[in-house]
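Peer 1: 3D model of this:
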Amino acid sequence: MLHYLTLLGILVCGTALRLIQLERKPLWVDEIFTALFSLGTGFDRVPLEQLIPLSDVPNLLALNPTATCPDIARTLAEQSTHPPLFFCLMHRWLVELDGLPISLTFQLRAFAVLFGVGAIALIYLLNRLAFSPQAGLIGSAIVAFSPFGVYQSQEARHYTLPVFLIALSLILLLQMGRDIEKERLRQWIWGSWAMVNAIGFYTHYFCLIAFVAQILTLIALLYKTQSRFLLPATFFSLLPLILFSPWFPTLVEHFTSPKTSWLPPPQHITPLLQTLLAMALMVVIPPVENQPLWIIIPLSACSLLFLFWAIQQILPRFKTLIRNPKTHQATFILSSFIAWTLLQFLVIVYLLQKDITSAPRYSFLYYPAFCALLGASFSQRKWNLRGKLSPRLPISPSPRLSILSPRLLILLGISLASSLCVVFNLAFQKPYHPLTVARQLNTAPASLVMVMGYNDTLPISLGLSYALALEQIRTQKEDDFLIFLNNEKGYDRVWENISQDVRNPQNLWIFAPGLLKEQYPQKIDLNSGTQCLFDPAQYYRIGIPYQGYSCR
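Peer 2: From the prediction side, this is the model:
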């Protein structure tokens, strides 16, 4: 009874962490993408080359309840580089919540929370089946308090659903490993594994990487045991690809799209260091973003000391998992999955010259396996220097090695503190900082016009993000406007369009992707007779440059 009450407490704590402050942080660029596609509209809903009243911007994110999944899939195929399933499910979720007194931001992010909490439960099941009930509790607690898990659950993005699916596929893969070991074939297990992976492909393209890692692990298991299941393994391995084949032409088109060119080329060993950093962020992240050096240095040093201590705790106990015949196969499967996933990362980084390690969020692929092994390691005993179990420790997991052990309380305490930093926007801060920009634009109550130069959908999404954040904190917005102007043929045309389309603002803010400070004009004469003068004190750069003008 106490065991399941502990599990319930872990689930409640994990849910609470993910719901705290859920709607306080404004939607950022990628979440605007999610909103537009999930609402069943897309970028066709956004007026271009015309003034949009600031108070009308929230109406651009209105639900289209008549949109169907094929409609959403067509929009994604044309305007994005993502598969459709997550957005179709999100649309159904928004339709069910339509009419309730809940903000759109909360609705969007709560969908990610749902699968983030589900992943906590699945890691418990994974470790319980693979190792022990105690390992299940510890693994689920690590996920519940993980700052990386909290961060992804508070993002209206398609990451917690793939984490959920990958965790489920690993549970099925472990059962397949037992089938191979016992020379039996439960077709429903193998078929379920194939279906879960196929669903993953339609959720996030990177699930293909996780699938390849599972295939290579399965091949290693077949080779180690000299199994006779080569033919059924081949069939069930091809089945997800067959089910995904209708979307494959779109995948090829998305892969070659210029929209994927934002990933930088690798810089020497930087991807390796970024991979280690991504693993560290799963358990600890100090609040050092945009802080002075006197805060960054001591907090970073303390985090490094904690990581050094954690590694000392984990490595000898990981040996226990490898050497124990009862846990060897499960440890091999999870470790092999992580290794093959990371190897594919390096292939993408150094052969395709796309550094996906520069975005820590992509470590969601091996996050379930990493947390499972971490939880299993902390449930084990320590090997002494001679390679034998310490005689002072019990032979099997016991309550003394439970979630109340001092070393585990230290780990969970540090993770909890890190998660609270995420919740209160001290860590994993939203890219492009929409709230910071909105506050800078809101320094004066006088009327303003936001001008966003664009040549693709990214600046449009960015402009909507800033405008929504500003609209939420602006008290007087009757004379405030947003306008998107195409800069594909250069900014001279943008300056002309500003003169023609903008009337009599007291403040003009120009967001100009790719423009240097000295390239902004010193003054802009509006056709209405108003003159807007360059303000040297109002130049900023957060992702893209933007310049303030005083008009009179």
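Peer 1: can we go C-alpha only for contacts and neighbour counts from here?
Peer 2: Fine.
Peer 1: Who are the packing partners of the lengthiest strand in the chain?
Peer 2: As assigned by DSSP state E, the longest strand anywhere in the chain is strand 531-542. Taking 3 or more CA pairs under 8 Å, 6 or more residues apart in numbering; DSSP states H and E as contact, the helices and strands that strand 531-542 lies on are strand 523-525, strand 544-551.
Peer 1: and those, which is most packed in?
Peer 2: strand 544-551 (a mean of 20; mean count of other CA atoms under 10 Å).
Peer 1: and for comparison, fold this next one:
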Amino acid sequence: MKDEHGPGYSRYFILGLILAAGSLLRTYELSGQSIWLDEAVSIYHSRQNITHIISLQDPTPPLYYALLHFWTRLAGTSEFSVRMLSVLFGTASIFIIYLSASHTFNRRAGLYSALLISFSPLHIYFSQEARTYSLLFALTLLSMYFYSRLTSAASSKWIIPGYLISTTLLCYSHLYALLIVIAQNLHQIIVSRFKLSRELKAWLLIQLFVFMFYIPWMVRLPGIISDHFHSMDFKAFVFTVDLYDI
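Peer 2: Coordinates of the predicted model:
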């Protein structure tokens, strides 16, 4: 099977090499540094039961803590183990950006994009940290991939569920994820030339579902942010999270 840039098998072989290199770079010296404060907070929260994690009074949505909760039950809580979850998300990002760039441009652009992300020092850094940022990046790419497919002529029936799932999970990964959704909506409004076209109505219906899925967290968010800013002193934080309990 061939495409415009050569045999398909060579493309997949190169992509495999890029993924392998990206994975190795992200696991290299993974436990070289001890757990630092923010990572300790992640571990502390992940050791609670799921009900506690969901009801956390933390501005960071609970998705990463919940995933880390189940991950550490399987892999343990060593420096290497807790950071390995972020490595997996970081490596997945390499593949997702390949898919996204291949769809938006061509497969060669997909390979170049994957290569750049694979060797990006900043991306490697956050892929080695037991925080939500690697997950945030992966879900951002996934949401944007489905968004680009959704707005193209080559859309298929699984694109809408894919967009809904990835974007909802994205919103539950970090507060800044809302900026991605806002940007997508602004783009749709501009593309529709500020007219309520049939396409824009269909898009707004999809956004209504995203909004509904986000309501459980959204109704709690003002109180969480208020409590967070009222208790932002170091002593209160230390008493809230006792690192010796980790």
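Peer 1: if we can go back for a sec, to residue 237 of the first structure, which of the helices and strands packed on strand 531-542 of the first structure lies closest?
Peer 2: Closest approach to residue 237 of the first structure among these is made by strand 544-551 (44.3 Å; CA to CA).
Peer 1: which residues in the second structure does whatever helix or strand residue 335 of the first structure lives in match up with?
Peer 2: Applying DSSP states H and E as the criterion places residue 335 of the first structure in helix 325-350. Helix 325-350 of the first structure lines up with nothing in the second structure when matched by TM-score structural alignment.
Peer 1: Tell me where the first structure has strands.
Peer 2: 52-53, 448-454, 481-486, 507-511, 523-525, 531-542, 544-551.
Peer 1: give me the number of residues near the nearest residue to residue 322 of the first structure once chain neighbours are set aside?
Peer 2: In this structure, residue 322 of the first structure finds its nearest non-sequential neighbour in residue 328, 4.8 Å apart by CA to CA, 6 or more residues apart in numbering. Neighbourhood size, residue 328 of the first structure [other CA atoms under 10 Å]: 16.
Peer 1: So residue 328 of the first structure versus residue 166 of the first structure, what's the distance?
Peer 2: 21 Å (CA to CA, to the nearest Å).
Peer 1: cool, and residue 190 of the first structure?
Peer 2: For residue 190 of the first structure, the distance to residue 166 of the first structure equals 15 Å [CA to CA].
Peer 1: Pick out whichever of the two has more residues nearby.
Peer 2: residue 166 (28 against 21).
Peer 1: counterpart of that one in the second structure?
Peer 2: Checking TM-score structural alignment: residue 166 of the first structure goes with residue 140.
Peer 1: you'd agree its match is up against residue 177?
Peer 2: Yes: contact criterion CA atoms under 8 Å: residue 140 of the second structure and residue 177 qualify, at 7.4 Å.
Peer 1: ranges for the helices of the stretch 251-400 of the first structure?
Peer 2: Using DSSP state H, counting those that start in this stretch, the helices of the stretch 251-400 of the first structure run over 270-280, 293-323, 325-350, 367-378.
Peer 1: To residue 138 of the first structure, which of the ones you listed lies closest?
Peer 2: helix 367-378 (5.0 Å).
Peer 1: What range does stretch 101-119 of the second structure cover in the first structure?
Peer 2: So stretch 101-119 of the second structure sits over residues 127-145 in the first structure, by TM-score structural alignment.
Peer 1: So the closest residue to residue 93 of the second structure other than its chain neighbours versus residue 52 of the second structure, what's the distance?
Peer 2: Once flanking residues are discounted, residue 93 of the second structure sits nearest to residue 138: 4.8 Å by CA to CA, 6+ apart. Distance of residue 138 of the second structure to residue 52 of the second structure, computed by CA to CA: 25 Å.
Peer 1: just residue 208 of the second structure next, same as before
Peer 2: 28 Å.
Peer 1: What about the corresponding residue of the first structure for residue 173 of the second structure, how many residues nearby?
Peer 2: Under the alignment (TM-score structural alignment), residue 173 of the second structure pairs with residue 203 in the first structure. The local packing of residue 203 of the first structure (other CA under 10 Å) involves 23 other residues.
Peer 1: Run the chain-centre distance for stretch 120-132 of the first structure.
Peer 2: 23 Å (CA atoms, centre = their mean, to the nearest Å).
Peer 1: how about the helices of the second structure, start to end?
Peer 2: 8-27, 37-46, 50-54, 63-75, 79-104, 107-118, 121-127, 133-150, 159-171, 177-191, 198-218, 221-230, 234-240 (DSSP state H).
Peer 1: Please name the nearest non-neighbouring residue to residue 163 of the second structure.
Peer 2: Per CA to CA, 6+ apart, closest to residue 163 of the second structure is residue 146, 5.1 Å.
Peer 1: quick one, what contacts the one you found?
Peer 2: Residues in contact with residue 146 of the second structure (CA atoms under 8 Å, 6 or more residues apart in numbering) are 159-160, 162-163.
Peer 1: just the buried members of those?
Peer 2: 159-160, 162-163 (16 or more other CA atoms under 10 Å).
Peer 1: got JSON lines for those residues, with distance to residue 104 of the second structure too?
Peer 2: Output for these, formatted as JSON lines (distance: CA to CA, whole Å):
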{"residue": "159", "distance to residue 104 of the second structure": "15"}
{"residue": "160", "distance to residue 104 of the second structure": "18"}
{"residue": "162", "distance to residue 104 of the second structure": "17"}
{"residue": "163", "distance to residue 104 of the second structure": "16"}
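Peer 1: thinking again about what came up before, out of the helices of the stretch 251-400 of the first structure, the one nearest residue 83 of the first structure is which?
Peer 2: The nearest among the helices of the stretch 251-400 of the first structure, by CA to CA, is helix 325-350 at 19.7 Å.
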